[in-house]
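*Asks:* okay, structure incoming, though there's no sequence with it:
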């Protein structure tokens, strides 16, 4: 068997770093992504950067730029709508199972995730807000004790992060997101699976409606 030359963990870290720049708006749609520059900024060789860029291109986050190279792809309205449809189902299941199977752990550990999210909002740091949001949802996936939930969501997180970044940068009331998260946590702590699933679906649907409305308005001719 051929020896693998690249370090998978390093490629993953580079991919996450590039995605964070895109999600935070530092690399907006249409921005060219220059391999050599990224390698220098991240302090790594060009090989892991090249592989990370190819992965992001395959996920639709990047696309071929005119001439040569890659650029940040615009968000696609239909893809966003489909992604949120799928996410609402998976998240609803995860929150319901988490409430039914792990209310004690939700009560013991959940408040720290809410506090971290509110601190990120207070700091106005979009990257931290995204990280806190992802950490809270990953915590719920773990509480669900369904090992298929996290892998199912992994395929959507790259584009989900982008959409979250757009929402957080444009939403004048990001604090409301953590009010919703806190309500979700209380449903988990109460062990109320039906309520947790309902709130989770509503939470995802509100984010979807907000982002789709933004995309439609931006796509409309002036």
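*Replies:* Looks like it arrived, so ask away. Quick caveat: nothing in here was measured; it's all calculated off a predicted structure.
*Asks:* use CA for all of it now, contacts and neighbours both
*Replies:* Noted.
*Asks:* quick check, residue 118 in contact with residue 179.
*Replies:* No - the criterion here is Cα atoms under 8 Å, and residue 118 misses it with residue 179 at 9.1 Å.
*Asks:* quick one, which of those two is more surrounded?
*Replies:* Shown here are residue 118 and residue 179; by other Cα atoms under 10 Å, residue 118 has more neighbours (20 against 13).
*Asks:* contacts only, for that one.
*Replies:* With contact taken as Cα atoms under 8 Å, 6 or more residues apart in numbering, residue 118 is in contact with 175, 178.
*Asks:* tell me where this protein has helices.
*Replies:* 8-23, 35-42, 46-58, 77-101, 103-123, 126-144, 149-170, 175-189, 193-219 (DSSP state H).
*Asks:* for those helices, give me JSON lines that also has distance to residue 64.
*Replies:* Formatted as JSON lines, the helices of the chain follow (distance: least, Cα to Cα, whole Å):
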{"stretch": "helix 8-23", "distance to residue 64": "16"}
{"stretch": "helix 35-42", "distance to residue 64": "13"}
{"stretch": "helix 46-58", "distance to residue 64": "8"}
{"stretch": "helix 77-101", "distance to residue 64": "18"}
{"stretch": "helix 103-123", "distance to residue 64": "34"}
{"stretch": "helix 126-144", "distance to residue 64": "26"}
{"stretch": "helix 149-170", "distance to residue 64": "17"}
{"stretch": "helix 175-189", "distance to residue 64": "34"}
{"stretch": "helix 193-219", "distance to residue 64": "21"}
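*Asks:* out of those helices, which gets nearest to residue 70?
*Replies:* Taking Cα to Cα, helix 46-58 is the member of the helices of the chain nearest to residue 70, at 8.1 Å.
*Asks:* for the closest one, buried residues please.
*Replies:* 46, 47, 48, 49, 50, 51, 52, 53, 54, 55, 56, 57 (16 or more other Cα atoms under 10 Å).
*Asks:* hold the first one in mind and look at this next one:
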């Protein structure tokens, strides 16, 4: 009998393709506003800078355009799109509508394991706020809300939330230079209400938490009016 252990079926190891790597680099640059709205982008120039062929750059441009981050027009320069106020408000409405129901389900169904995962996420958030790492906090913020969806038994809705929130991500990311602690405190209050099984308190905290985006828009627009558009 062979002494070699028989492995259970495993998922193949997935390595990021060049196209994925190019997308990640450009996505982070647009998200952080290192490439602000109105910036002209050339496939050829970016391919040269990243030392890749033009095809993965073209693929990344397409993906970013589907998220609403790039404006691709035939015979014209590709540009980073403005931040559309109406798109943000619509996305906030969709997200709030979904996550209100998530709160009600989570208040009833969060298990001890789910609560432990959320506590661990908050512990990491505290470390990140202390270190001022906006990129990591942004990822942990997303993970917190994703964990809430999973804990409520509706993890599948995160894909819809994630698609819609792309419109708000640039505003959220920019606000994290000063707003990380405030966002984390909102998470703490949401989790406290859920731990107490108080669905309505959790919903109220969620509405306050997500509703802060309007004040953030006003502040950022006052400082960077050219980045924003009222068109949807």
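*Replies:* Alright, I've got the coordinates. All figures in this text were calculated on a predicted structure; none of them were measured in a lab.
*Asks:* related to what we said a few turns ago, dump the buried residues of helix 46-58 of the first structure into JSON lines; add distance to residue 85 of the first structure as well.
*Replies:* Output for the buried residues of helix 46-58 of the first structure, formatted as JSON lines (distance: Cα to Cα, whole Å):
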{"residue": "46", "distance to residue 85 of the first structure": "37"}
{"residue": "47", "distance to residue 85 of the first structure": "36"}
{"residue": "48", "distance to residue 85 of the first structure": "33"}
{"residue": "49", "distance to residue 85 of the first structure": "32"}
{"residue": "50", "distance to residue 85 of the first structure": "32"}
{"residue": "51", "distance to residue 85 of the first structure": "30"}
{"residue": "52", "distance to residue 85 of the first structure": "27"}
{"residue": "53", "distance to residue 85 of the first structure": "27"}
{"residue": "54", "distance to residue 85 of the first structure": "26"}
{"residue": "55", "distance to residue 85 of the first structure": "24"}
{"residue": "56", "distance to residue 85 of the first structure": "22"}
{"residue": "57", "distance to residue 85 of the first structure": "23"}
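*Asks:* closest to residue 68 of the first structure out of the helices of the first structure?
*Replies:* Nearest of the helices of the first structure (Cα to Cα): helix 35-42, 11.8 Å.
*Asks:* average distance between that closest one and the second structure?
*Replies:* Once superposed with the second structure, the aligned residues differ from helix 35-42 of the first structure by a mean of 4.7 Å; criterion: mean Cα distance after the TM-score superposition for the first structure.
*Asks:* packing partners of that helix?
*Replies:* Contact here means 3 or more Cα pairs under 8 Å, 6 or more residues apart in numbering; DSSP states H and E; on that basis helix 35-42 of the first structure packs against helix 46-58.
*Asks:* so what does the helix it packs on touch, helix or strand wise?
*Replies:* Applying 3+ Cα pairs under 8 Å, 6+ apart, we find helix 46-58 of the first structure packed against helix 8-23, helix 35-42, strand 62-64.
*Asks:* one more time with 6 Å, if that's ok
*Replies:* Helices and strands touching helix 46-58 of the first structure, by 3 or more Cα pairs under 6 Å, 6 or more residues apart in numbering; DSSP states H and E, are helix 8-23.
*Asks:* buried sites along the helix it packs on?
*Replies:* 11, 12, 14, 15, 18, 19, 20, 22, 23.
*Asks:* kindly indicate which of these lies nearest residue 65 of the first structure.
*Replies:* For the buried residues of helix 8-23 of the first structure, the closest approach to residue 65 of the first structure (Cα to Cα) belongs to residue 22, at 15.8 Å.
*Asks:* which one in the second structure is aligned with the closest one?
*Replies:* Structural correspondence for residue 22 of the first structure with respect to the second structure (TM-score structural alignment): residue 30.
*Asks:* and what of residue 187 of the first structure?
*Replies:* With TM-score structural alignment as the criterion, residue 187 of the first structure lines up with residue 193 in the second structure.
*Asks:* give me the nearest residue to its match, chain neighbours excluded.
*Replies:* The shortest distance from residue 193 of the second structure to any non-neighbouring residue, by Cα to Cα, 6 or more residues apart in numbering, is to residue 202 (5.0 Å).
*Asks:* please list all residues in contact with the one you found.
*Replies:* Contacts for residue 202 of the second structure (Cα atoms under 6 Å, 6 or more residues apart in numbering) come out as 190, 193, 194.
*Asks:* run the last query once more with 8 Å
*Replies:* Taking Cα under 8 Å, 6+ apart as the criterion, residue 202 of the second structure is in contact with 103, 104, 107, 189, 190, 191, 193, 194.
*Asks:* most neighbours among the residues you listed, which one is it?
*Replies:* Neighbour counts for these (other Cα under 10 Å) peak at residue 103, which has 30 neighbours.
*Asks:* any idea what it aligns with in the first structure?
*Replies:* That one, residue 103 of the second structure, aligns with residue 95 by TM-score structural alignment.
*Asks:* next one: residue 40 of the second structure
*Replies:* Using TM-score structural alignment, the equivalent of residue 40 of the second structure in the first structure is residue 32.
*Asks:* distance of the residue nearest to residue 193 of the second structure from residue 103 of the second structure?
*Replies:* Applying Cα to Cα, to the nearest Å, the value for residue 202 of the second structure to residue 103 of the second structure is 6 Å.
*Asks:* please apply the same query to residue 144 of the second structure.
*Replies:* Distance, residue 144 of the second structure to residue 103 of the second structure, using Cα to Cα: 13 Å.
*Asks:* now residue 81 of the second structure
*Replies:* Residue 81 of the second structure sits 33 Å away from residue 103 of the second structure when distances are taken as Cα to Cα.
*Asks:* list the contacts of the closest residue to the match of residue 40 of the second structure other than its chain neighbours.
*Replies:* Leaving out its chain neighbours, the residue that sits closest to residue 32 of the first structure by Cα to Cα, 6+ apart is residue 71, at 4.1 Å. Listed by Cα under 8 Å, 6+ apart, the contact partners of residue 71 of the first structure are 29, 30, 31, 32, 33, 62, 63, 64, 65.
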